[in-house]
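**Q** Quick one, what's the 3D model for this:
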Amino acid sequence: MDLNTSTLMLIFFIGLFLISFWKIYAFLPNEQLPDDDNTPQAKEEITKVILKVIQKNRPDISLNELFEKVKRDEDFDEKHFWRFNPNKLHHLLEYYYAKNPDTQSIEEVHKKLNS
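**A** Take a look at the predicted model:
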């Protein structure tokens, strides 16, 4: 069996390609991390805490005050939501506004929850 140079190169290329593919696959996350806060369940859990804090406070609360009060709430799991920041709060509120078109601000959410 006579193998020319191009055949050997093709065999080595395919072999190294398969090894490279396996190495990339080995580093991709295969299971959900215990502190993953981007799942629908985690978003729902943190949204409940946010809504509870909005309901308990005055309607003209600022985003930064809301953030601090959410972080201090007894239902806030600091180990699970360790990545929680004002930007994440803003995105969660925007997501809530999109799901509830009759609310577009914290004041409207407060009015809706207390009515």
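**Q** rest of the way, CA atoms for contacts and neighbours
**A** Noted.
**Q** Now do the SS call for the residue sitting nearest the centre point of the chain.
**A** For the chain, residue 38 is the residue whose C-alpha lies nearest the centre (CA atoms, centre = their mean; 2.7 Å). Secondary structure, DSSP: H, G, I helix; E, B strand; the rest coil: residue 38 is coil.
**Q** next up, for comparison:
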Amino acid sequence: MKEHIPSLMMAGFILFLVLSLWKVYKFLPNKQLEDDDNTIESIEQLTCIMLAVIKNYDTPPTHNELFIAITEHNDFDKEHFWRFNQNKLNNLLLKYYAKNNLTSIDDIHNKLSQ
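**A** Just a heads-up that it's a prediction; the model follows:
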């Protein structure tokens, strides 16, 4: 019987290791959430809304005016973008500035007005 104990202990260890790894796998996110607003498509949609709003202004809007106008835009889905706030707008603007070599909302407005 003593020679079977190490084999039984190894089998039990492997069984519990497999069970533990399976439990960890089940808790990892496997699919994208429906209201995930950090996807490439969502960011592109917000960018299009932002550009449309800036283009509609005669003079460049302030940061707060831009935020309010984006949230009131017809294409803005409040359920999908429920996490949209001033900080997300800052990040969206910074990404757009870096991508297009611009530095401010005024630059965006001037570029869109041309």
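**Q** re the thing from before, mind checking how far the residue nearest to the centre of the first structure is from residue 54 of the first structure?
**A** Separation of residue 38 of the first structure from residue 54 of the first structure (CA to CA, to the nearest Å): 22 Å.
**Q** go on, residue 23 of the first structure?
**A** In terms of CA to CA, residue 23 of the first structure sits 47 Å off from residue 54 of the first structure.
**Q** neighbour count winner among those two?
**A** residue 54 (23 against 11; other CA atoms under 10 Å).
**Q** That one: what's it in contact with?
**A** 61, 66, 106, 109-110 (CA atoms under 8 Å, 6 or more residues apart in numbering).
**Q** What subset of those is buried?
**A** If you count burial by 16 or more other CA atoms under 10 Å, the buried members of those come out as 66, 106, 109-110.
**Q** with the residues you listed in mind, which one is nearest to residue 100 of the first structure?
**A** The shortest approach to residue 100 of the first structure among these belongs to residue 109, at 9.3 Å (CA to CA).
**Q** right, and that closest one touches residue 103 too?
**A** Yes. The pair residue 109 of the first structure / residue 103 is scored as a contact, 5.8 Å apart, by CA atoms under 8 Å.
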